[in-house]
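S.K.: Turn this into a model:
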Amino acid sequence: MIDELDREILRRLQNDGRMSATALAAEVGLTVAPCHRRLKDLERSGAISGYRAVVDPASVGLGFEALVFVTLAKVDRATMDQFEARVTASAHITSAQRLFGDPDYILKVMAEDLPAYQRFFDDELTNLSGVQRVSSTIVMKNLKPGAGLPI
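M.R.: You can find the predicted model right below:
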C-alpha cells in the first residue's frame, strides 16, 4: 500500500529521477536507509517502472510532431493485435493509445520535418493492417511534454 510518504518520494522522483537517495531522504524527511528501503519497495511493487533520460527532440533532429487519428476497418482481436504490433515496433511512433469510440487510436509521431513525416505517412501509416481511415494534425507547441502524474 502506498502511503503519503511514498507519494512524496514519487512526486520528487518524477521531477528529478537522478536525485540521489541521500538528497531524496533529506527532502522527504527520512534518513538514507529507510528512504532507500522505500525506494526499493516502490521499484519491486512496480510503482516505479523504470528510469530514463528526457531527450529534447529538436536537439536530435526530431523537430516535427504530429498526432495521428486512426480508425480501423474492422475491430476484432486479430486486426487489433496485428495493428498494435506494427505500431509498437515503429520507432517514429512515440506514444499510442487505444480509445473508446471514434477514432480507435491516437498516435504521436516524431519526424525530422514535414517531408520526412509525409514519407512516413505515405509509406508506413497508410500501410498498417486493417486501417480504414488515417488523419493527422500538426502539433504547433507542446505545452506539457512528459508531465508527471498528479500524485
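S.K.: can we go C-alpha only for contacts and neighbour counts from here?
M.R.: Fine.
S.K.: Tell me which residue lies farthest from the centre of the chain.
M.R.: Distance from the C-alpha centroid of the chain peaks at T31, with 32.8 Å (CA atoms, centre = their mean).
S.K.: Another for comparison:
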Amino acid sequence: MLDRIDVALLRMLRKNARLPNKTLAEKTGVAPSTALERIRRLHESRTIQGYHAEVAPAAIGIGLQAMVAVRLARHSRPMVDGFLDHLQGLREVLAFYHLAGADDFLVHVGVRDSAHLREFALTAFTEREEVAHIQTHLIFDFHRNTELPVYLQSPDLQSPG
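M.R.: The predicted structure is shown next:
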C-alpha cells in the first residue's frame, strides 16, 4: 500500500523524472537512502512502469498528429489480439487505447504531413479485414498533464486542491 511519502515521490517524478535522489529526499523529508529504497520498491512493484523523454514532434519530422477512431468488424480474441499486435508494429503509432463504446480503438499517430496520413490510414487501417470503420481527427495541439491524481482512501494522499 502506498503512503504519503510514496505518493509525494511519484508526484515529483511524474513532473520531472530526472530529479536527483537528494532533491527527492529533501522535498519528502526523508534520508536519501530511504528515498532510493522506496523508488526501488516502486519499480519492483511495477507502480513505476518506466520513464520516457518528451520529444518535440517537429524536431523528428512529425508535422501532423491525429487521433484515429477504429471500429472492428467483429470482436473475437484472435481479431482483437491481432490488431493490437499490428498497432504495436507501426512506427507512426505514438499511443493507442482499447475502448468500450462505439469505437474499439483510439490510435494517436504522428506523420510527416497530410499525404503521409492519408497513405498511412489506407494501408494501416482500411486495408485490414478486421477494420469496419475509421474516423480521423487532426490534433492541433497536445499537452501532457504532469499532475498525478490519487484516489486512495487516506485523505492525506488525495490530489491537492
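S.K.: Quick check: TM-score for this pair?
M.R.: Overlay of the two chains. TM-score (TM-score structural alignment, normalised by the length of the first structure): 0.93; 150 aligned residues with a CA RMSD of 1.4 Å.
S.K.: follow-up on the earlier one: show me the contacts for the residue farthest from the centre of the first structure.
M.R.: T22, A25 (CA atoms under 8 Å, 6 or more residues apart in numbering).
S.K.: Next one: it from Q14 of the first structure, what distance?
M.R.: Using CA to CA, to the nearest Å, we find T31 of the first structure at a distance of 20 Å from Q14 of the first structure.
S.K.: same question, V54 of the first structure
M.R.: Per CA to CA, V54 of the first structure is found 11 Å from Q14 of the first structure.
S.K.: Repeat that for V70 of the first structure.
M.R.: 31 Å.
S.K.: of these two, who's got more company?
M.R.: V70 (23 against 18; other CA atoms under 10 Å).
S.K.: Mind checking what secondary structure that one has?
M.R.: strand (DSSP: H, G, I helix; E, B strand; the rest coil).
S.K.: got a list of what it touches?
M.R.: V70 of the first structure touches P103, D104, Y105, I106, L107, V131, Q132, R133, V134, S135, counting by CA under 8 Å, 6+ apart.
S.K.: Filter the residues you listed down to the buried ones.
M.R.: P103, D104, Y105, I106, L107, V131, V134 (16 or more other CA atoms under 10 Å).
S.K.: Secondary structure class of the first one, three-state.
M.R.: When states are read from three-state DSSP, the local structure at P103 of the first structure comes out as coil.
S.K.: From C35 of the first structure, how far out is the closest residue to it other than its chain neighbours?
M.R.: Among residues not flanking P103 of the first structure along the chain, T71 sits closest, at 4.9 Å (CA to CA, 6 or more residues apart in numbering). Using CA to CA, T71 of the first structure is found at 47 Å from C35 of the first structure.
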